[in-house]
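A.B. asks: Sequence first, predicted model second:
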Amino acid sequence: MYRRAAAAVAVVLVGLVVGCARQAEPQPVPSRVPGPAEAYLEAALGVTSDDAAAGALHMEEAVAACMAEQGFEYVPDTSGYHYVDAAAIDPPPGSREFAELYGYGFAALPEEMRAESTPGVNPNDAILGAMSPEELEAYQQALWGDAVGADPDAGGEVDLAGCFGAAREQVWGDREEDPVRLALEEEITRVDAEAAPTDAAVSAAAGRWSACMSDAGHPGYGTSPDAEEAAWDRWTAFNDAIAADPALGQEGPDGLILGQAGLADDEAALATADWDCRAETRYDDVWQEARDRLQQEYVDAHRAELDAWVETFS
């Protein structure tokens, strides 16, 4: 089933590097059992917290080496990277208890999943502060390439280039240009978005789920992903409003932004009803059966290619 949080790994790595710092949107860690095609992604690309921490350090060191080659000083700094280990989260994402407390994990998150950087001294701040505007522009261009000054809200993807992009490719591989991975991910998306939802058994289960949700006081949702998408849209609209008018971002006595607690309560009520109705109607079981069958068809047709691909990562 489609989940906004679905990913191939259970470790979240958020990099906040000088010149391009950004707070990541909160994303729940996936809890569902991977399908046959997703299992290949996990086998090839899955990392542990230790892997991610080591990779972050190697990437920072590669950035520093690249910048030195271009005549710039860059001090490796991993303090802005945040790691989330799904096994350490209690209650676990995907459980009813998590839904009751945190909904889908948008307006509220447990402490372990918050990708918040602790204010501190970045060793590169002094380097940047001593530069003229012209030197700073050249430095940022070397560090980020064409990503400098790009507006992620203007549409399209912002591809990292410069030394940071080169370091990421050096440490993690050029996966974006991997045709086997791209084809595999496209098939997983196709199954989730097109093939599985139109399966007869899934359609019948969705009808039962929708009726259950109406009885629980949440009418108007055709499928479980619709409910989660609605919660995400409300969270996004909340943040967009604050971005347009920073005065709306005032904190209340509870430490939350005014209005966030109410939004989180509504999300938790919706997510809990969603969980109960999925359990009552066996929605997840039916979806998984259809998804596994459809993904297995792809795996069977490309098994040799997929096995060879996974082997390159071992």
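C.D. replies: Here it is on my side, so go on.
A.B. asks: For the rest of this, base every contact and every neighbour count on C-alpha atoms.
C.D. replies: Fine.
A.B. asks: what's the closest non-adjacent residue to residue 7?
C.D. replies: residue 30 (6.5 Å; CA to CA, 6 or more residues apart in numbering).
A.B. asks: And for residue 150?
C.D. replies: In space, residue 150 is closest to residue 158, 6.9 Å off (CA to CA, 6+ apart).
A.B. asks: How many residues are close by that neighbour?
C.D. replies: 14 (other CA atoms under 10 Å).
A.B. asks: ranges for the helices of the stretch 1-150 of the chain?
C.D. replies: 36-45, 49-69, 96-102, 125-129, 133-144 (DSSP state H, counting those that start in this stretch).
A.B. asks: Structure two is appended below for comparative analysis:
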Amino acid sequence: MRSTGPLAVLAASALALTLAGCSGDGGGELTYEDSPLNKYLSAAYGGDLSPEEQQKKFDEQQRQQEELMAECMAEQGFEYKPNVNNGGMVFSEEDGTWEPDKKEWVEKYGYGIVNNPFMSEETQQSGEEYVDPNQEYLDSLSESERNAFYETAYGVPPTEEEMGEDGGYEYNWEDAGCQGWAQHELQGDDPWQSDEFADLRDKMYALWETSQSSPEFKKLNADWSKCMAEAGEPGFDLQTDAQQSISDAQNEIYESAYGDGTTEVDPETVVDPSDSPEMKELGEKEIALALVDLGCRQKTNYTEESLKIQFAIEEEFVRDNKAELEAFKAAAEQNN
């Protein structure tokens, strides 16, 4: 099931995900939670709550949203069973399943792309494959009716032109079907998308896009790149390029099976590429590359140094935009 959510959560958590993705040596004292911007952005996604409180809040919002969505779909003439087990977020600080700084973890999962530890645990815990409660109804519809169902539920997907070359498409709940309406009913207007914070939004995106081009980051990435080349993995200029190469290769495997979206493919005629020899080979390549990457991150103290650089950039940004950040934080807290 396709799911489209507001950019607020994505924007607010982008920094945290970026910094967490930089982790490598496991010995540094800094974490993304030390980010000068985190205390402002965390207000948009409940970062001040414990994992248990976040999970409880998310589960309740998910339940209410799915019930509203069912009402909306019924008004449009479609059946829809609330789906509260559709791969939503899981908040936990105890499972320890995402440990890309540890060699034992990397030896098993690499970057966690082909062999995702969360998917593995979910399968083991449930003991069965995920079943969409609406699948039987969807199977009873014709192709045109199914298309109408999805468009009513989630809106019409943006075209390549609307997405833009930089992926700068901006979410609008009014274009996101019943799901967008249900989210808006529960959450109200998203302060991140409001005109009041348009200038802050633009400056924040610019900060995320340009921070990696700072002289300090260039030097750190150059040291890492040199290490990678000496270890037999040349061609990566940025630390994130190595992981991205695996993600791109995985996308190519899926596209060869399902197409690139320009032509319709009957999924029942496609053999799941997840279990293909090509995917297995990519998984082995991922682990080998990730192990070299881990070694070079440890050698260059990449995590600690990258966080120091990032936080220095953020501190300057906070000084220059403190009033706007305080206003956004207040609006986000009120919206929650």
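C.D. replies: Now that the structure is in, tell me what you want to look at. Note that the coordinates shown come from a computational prediction; the quantities given were computed from them, not determined experimentally.
A.B. asks: Superposed, what's their TM-score?
C.D. replies: Overlay of the two chains. TM-score (TM-score structural alignment, normalised by the length of structure 1): 0.72; 284 aligned residues with a CA RMSD of 3.9 Å.
A.B. asks: Figure out the helix or strand that the residue nearest to residue 150 of structure 1 lives in.
C.D. replies: Secondary structure assignment for residue 158 of structure 1, by DSSP states H and E: no helix or strand.
A.B. asks: That one contacts residue 144, doesn't it?
C.D. replies: No: the pair residue 158 of structure 1 / residue 144 is not scored as a contact, 10.6 Å apart, by CA atoms under 8 Å.
A.B. asks: still on that earlier bit, what's the closest of the helices of the stretch 1-150 of structure 1 to residue 306 of structure 1?
C.D. replies: helix 36-45 (7.2 Å; CA to CA).
A.B. asks: average offset between that closest one and structure 2?
C.D. replies: With mean CA distance after the TM-score superposition for structure 1, helix 36-45 of structure 1 departs from structure 2 by a mean of 2.4 Å once superposed.
A.B. asks: so is residue 235 of structure 2 in a helix, a strand, or just coil?
C.D. replies: coil (DSSP: H, G, I helix; E, B strand; the rest coil).
A.B. asks: In contact with it, which residues?
C.D. replies: When contacts are counted by CA atoms under 8 Å, 6 or more residues apart in numbering, residue 235 of structure 2 touches 225, 229.
A.B. asks: How much space separates it from residue 46 of structure 2?
C.D. replies: Residue 235 of structure 2 sits at a distance of 39 Å from residue 46 of structure 2 (criterion: CA to CA, to the nearest Å).
A.B. asks: Check the gap between residue 219 of structure 2 and residue 17 of structure 2 for me.
C.D. replies: Counting by CA to CA, the gap from residue 219 of structure 2 to residue 17 of structure 2 is 22 Å.
A.B. asks: cool, residue 63 of structure 2 as well?
C.D. replies: 26 Å.
A.B. asks: Between these two, which has more neighbouring residues?
C.D. replies: Neighbour totals were compared for residue 63 of structure 2 and residue 17, and residue 63 leads with 15 against 12 (other CA under 10 Å).
A.B. asks: ok, how many other residues are close to residue 163 of structure 1?
C.D. replies: Other residues close to residue 163 of structure 1 by other CA under 10 Å number 26.
A.B. asks: shouldn't it be in contact with residue 140?
C.D. replies: No: counting by CA under 8 Å, residue 163 of structure 1 does not reach residue 140; the two are 9.7 Å apart.
A.B. asks: shared neighbours of those two, anything?
C.D. replies: Joint contacts of residue 163 of structure 1 and residue 140 (CA under 8 Å, 6+ apart) do not exist.
A.B. asks: Scan structure 2 for its longest helix.
C.D. replies: For structure 2, the helix with the greatest residue count under DSSP state H is helix 302-335.
A.B. asks: gap between it and the chain center?
C.D. replies: Here the centre of mass of C-alpha atoms in helix 302-335 of structure 2, compared against the chain's by CA atoms, centre = their mean, to the nearest Å, lies 20 Å away.
A.B. asks: With stretch 137-152 of structure 1 instead?
C.D. replies: Counting by CA atoms, centre = their mean, stretch 137-152 of structure 1 comes out at 23 Å from the chain centroid.
A.B. asks: what about it, how long is it end to end?
C.D. replies: Stretch 137-152 of structure 1 end-to-end distance (CA to CA) = 19 Å.
A.B. asks: Identify the residue of structure 2 aligned to residue 286 of structure 1.
C.D. replies: Counting by TM-score structural alignment, residue 286 of structure 1 corresponds to residue 305 in structure 2.
A.B. asks: ok, back up a step: quick one: list the elements packing against the longest helix of structure 2.
C.D. replies: helix 38-41, helix 198-210, helix 215-230 (3 or more CA pairs under 8 Å, 6 or more residues apart in numbering; DSSP states H and E).
A.B. asks: got the contact list for the shortest one?
C.D. replies: What it means is helix 38-41 of structure 2. So helix 38-41 of structure 2 is contacted by 12-13, 16, 32, 325-326, 328-329 (CA under 8 Å, 6+ apart).
A.B. asks: Just the buried subset of those, please.
C.D. replies: When the contacts of helix 38-41 of structure 2 are checked for burial by 16 or more other CA atoms under 10 Å, the buried set is 12-13, 16, 32, 325, 328-329.
A.B. asks: Redo the residues you listed as a markdown table? Include distance to residue 195 of structure 2.
C.D. replies: Below are these laid out as a markdown table (distance: CA to CA, whole Å):
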| residue | distance to residue 195 of structure 2 |
| --- | --- |
| 12 | 17 |
| 13 | 20 |
| 16 | 24 |
| 32 | 28 |
| 325 | 14 |
| 328 | 12 |
| 329 | 15 |
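A.B. asks: Stretch 57-68 of structure 1: how far from the chain's middle?
C.D. replies: With CA atoms, centre = their mean, you get 25 Å for stretch 57-68 of structure 1.
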